[in-house]
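*Asks:* sequence and predicted structure are below.
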Amino acid sequence: MARPRYPAPYALLHLALRFISSGLCIATLASASYATSRGGYGTGMVGAFIASILTMMVDLAEISGLVDPARDVPRFTETTIVYLEMIVVAICGIVPVMVLMAYTGLQRNDCEERRSRVECDAEERAREDVEVYVFLAWLLPLCLVGLHILFSVLGCFDCFQRRGRTPSPRPRRTRR
């Protein structure tokens, strides 16, 4: 049996959560872009860009399958979506945090070795202006982790619900 689509209430829940996830991805891209352009966090925001783009691809593929009235766009199978959600959870939870931590640690040590203290202080003041956006670019992927864990649970629920509906195989006949 096919997974539910747009008019069904369960599909509306999926659709609403996917739109929230896409909105969080756009907010992550916006905050990472601002931190990159205004604060010089270009390399440090690579993880946020990767995580939000990957998450948006999974979300938009599932949204297009949910809202297609002609059912021409196939939805992912339950197991595929659970695996994709786990990949998204791993990448959103690890990549932005590790890249930003490595970048900020290397940048502060590198600044004092290569340039004067006055230049380093001026750069640090410029970075403090965009600190909120850097924090958002780090926090929003972690919010996406929580949301996609919920999607994984819903995908497992779909698997078990579908398994309960499928008829059991016929018993084999034995030869005498």
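*Replies:* The structure has been received and is ready for your questions.
*Asks:* CA atoms for contacts and neighbours, from now on please.
*Replies:* OK.
*Asks:* and for residue 134, the neighbour number?
*Replies:* Other residues within reach of residue 134 by the criterion other CA atoms under 10 Å amount to 25.
*Asks:* next, count neighbours for the residue nearest to it when sequence neighbours are not counted.
*Replies:* Spatial nearest neighbour of residue 134, excluding adjacent residues (CA to CA, 6 or more residues apart in numbering): residue 35 at 5.8 Å. The burial metric for residue 35, expressed as a neighbour count using other CA under 10 Å, is 25.
*Asks:* my guess is residue 35 meets residue 136, correct?
*Replies:* No: Residue 35 is not in contact with residue 136 according to CA atoms under 8 Å; the separation is 9.6 Å.
*Asks:* thinking again about what came up before, and the residue nearest to residue 134, which of the three is it?
*Replies:* Three states are possible here, and by DSSP: H, G, I helix; E, B strand; the rest coil the one that applies to residue 35 is helix.
*Asks:* check which helix or strand covers residue 147.
*Replies:* Remark: residue 147 resides in helix 131-165, with elements defined by DSSP states H and E.
*Asks:* list the buried ones in that helix?
*Replies:* By 16 or more other CA atoms under 10 Å, the buried positions in helix 131-165 come out as 133-134, 136-145, 147-149, 151-152, 154-156, 158-159.
*Asks:* which strands or helices does it pack on?
*Replies:* helix 9-39, helix 46-67, helix 78-114 (3 or more CA pairs under 8 Å, 6 or more residues apart in numbering; DSSP states H and E).
*Asks:* the inter-axis angle of the longest one versus helix 131-165?
*Replies:* Read that as helix 78-114. Helix 78-114 and helix 131-165 meet at an angle of 160 degrees, taking axes from the mean of the first three to the mean of the last three CA atoms, to 10 degrees as the criterion.
*Asks:* just to revisit the earlier point, redo the helices and strands packed on helix 131-165 as JSON lines? Include distance to residue 129.
*Replies:* Output for the helices and strands packed on helix 131-165, formatted as JSON lines (distance: least, CA to CA, whole Å):
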{"stretch": "helix 9-39", "distance to residue 129": "7"}
{"stretch": "helix 46-67", "distance to residue 129": "19"}
{"stretch": "helix 78-114", "distance to residue 129": "15"}
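*Asks:* comparison target, given below:
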Amino acid sequence: TSTERGWLIPTSGNPDYDEALDRLLSQWMRNVSGLSAGMVRPRWQKEQPPLLPVETNWCAFGVIGWSGDDSPAFTRQTDDGSQLWRHETIECMASFYGPAGMVYASRFRDGLSVPQNNAALNALGLSLGDYTGLTPFPELINQQWVRRYDMTVRLRRKVVREYGIKSLVEAPVIFFGD
């Protein structure tokens, strides 16, 4: 706590990062695009699964940017601690592959604008910032051209961390003078 010397670390848990964030994003992208279970995969995995056949429709995604605002706020001061609030932007690239890649990519893009889909995203602690258009980006895999359509989506979330910063309730003060 702040009543002792040394560094302070959060006393609360963390939001989803790393693999937990990948699972959250995969679930969201699968539900909005309509791709089947297992067909939305993190782009970078510890153990890379084999490539899917050319005739399979699927999506690879990955977090390519992650920033926090430059002005975190300390709020909710109590006797036990204080909360730090910061807003993060998570930039995610999605690549849709397969013979119907354009169908799934455009379905995902259009689904981003549906209020009910955004409400479900908000329930996961995220909100839609903005997104780019679709970019055709065919890829040569195993001597075969595979259809690929890329887009970038920026999501935002509020991160709240609690720190043991005690409130100042009394301080020894001596007044001088008349």
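*Replies:* That came through fine. Keep in mind that what you see is a predicted model, and the values were worked out from it rather than measured.
*Asks:* TM-score them against each other, please.
*Replies:* TM-score of the superposed chains, computed with TM-score structural alignment, normalised by the length of the first structure, equals 0.31; 102 aligned residues with a CA RMSD of 5.7 Å.
*Asks:* how many residues are close by the closest residue to residue 27 of the second structure other than its chain neighbours?
*Replies:* Among residues not flanking residue 27 of the second structure along the chain, residue 40 sits closest, at 8.0 Å (CA to CA, 6+ apart). Residue 40 of the second structure: 26 surrounding residues under other CA under 10 Å.
*Asks:* pull the contacting residues for residue 40 of the second structure.
*Replies:* Residue 40 of the second structure is in contact with 26-27, 29-30, 58-61, counting by CA atoms under 8 Å, 6 or more residues apart in numbering.
*Asks:* what about it, distance to residue 88 of the second structure?
*Replies:* With distances taken as CA to CA, to the nearest Å, residue 40 of the second structure is found 23 Å from residue 88 of the second structure.
*Asks:* do the same with residue 42 of the second structure
*Replies:* Distance from residue 42 of the second structure to residue 88 of the second structure, by CA to CA: 20 Å.
*Asks:* same check on residue 59 of the second structure?
*Replies:* Taking CA to CA as the measure, residue 59 of the second structure falls 24 Å from residue 88 of the second structure.
*Asks:* show me which of those two is the more surrounded one.
*Replies:* Per other CA under 10 Å, whichever of residue 59 of the second structure and residue 88 has more neighbours is residue 59, with 27 against 18.
*Asks:* filter the contacts of residue 40 of the second structure down to the buried ones, PyMOL style.
*Replies:* The buried subset of the contacts of residue 40 of the second structure, as determined by 16+ other CA under 10 Å, is captured in PyMOL by this line:
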select buried, resi 26+29+30+58+59+60+61
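*Asks:* from the contacts of residue 40 of the second structure, which two are the most distant?
*Replies:* By the measure CA to CA, 27 and 58 form the most distant pair in the contacts of residue 40 of the second structure, at 13.3 Å.
*Asks:* sorry, back to before: helix 46-67 and the helix holding residue 147 of the first structure, what's the angle between them?
*Replies:* Here helix 131-165 of the first structure points in a direction 40 degrees away from that of helix 46-67 (the same axes, to 10 degrees).
*Asks:* so helix 131-165 of the first structure versus helix 9-39, what angle?
*Replies:* With the same axes, to 10 degrees as the criterion, the two stretches helix 131-165 of the first structure and helix 9-39 enclose an angle of 160 degrees.
*Asks:* contacting residues around the residue lying closest to residue 89 of the second structure once chain neighbours are set aside?
*Replies:* If you skip the residues right next to it in sequence, residue 89 of the second structure has residue 156 as its closest partner in space, 4.5 Å away by CA to CA, 6+ apart. Residues in contact with residue 156 of the second structure, defined by CA under 8 Å, 6+ apart, are 87-90, 126-129.
*Asks:* PyMOL command for the buried members of those?
*Replies:* To isolate in PyMOL the members of the contacts of residue 156 of the second structure that are buried, counting by 16+ other CA under 10 Å, one can use:
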select buried, resi 87+88+89+90+126+127+128
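*Asks:* farthest-separated two in the contacts of residue 156 of the second structure?
*Replies:* Greatest spatial distance in the contacts of residue 156 of the second structure: 87 and 128, 12.7 Å, computed using CA to CA.
*Asks:* remind me, longest helix of the second structure?
*Replies:* Ranked by residue count and defined by DSSP state H, the top helix of the second structure is helix 18-33.
*Asks:* next SSE after that helix?
*Replies:* Toward the C-terminal end, the helix or strand that comes next after helix 18-33 of the second structure (DSSP H and E) is strand 40-42.
*Asks:* just to revisit the earlier point, now the contacts of residue 40 of the second structure in CSV, with distance to residue 105 of the second structure?
*Replies:* Formatted as CSV, the entries for the contacts of residue 40 of the second structure read as follows, by distance: CA to CA, whole Å:
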residue, distance to residue 105 of the second structure
26, 14
27, 15
29, 10
30, 11
58, 10
59, 9
60, 11
61, 12
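*Asks:* quick one: the strands in the second structure?
*Replies:* All strands of the second structure, identified by DSSP state E, fall at 40-42, 58-68, 73-75, 82-97, 127-131, 135-136, 139-141, 144-146, 148-163.
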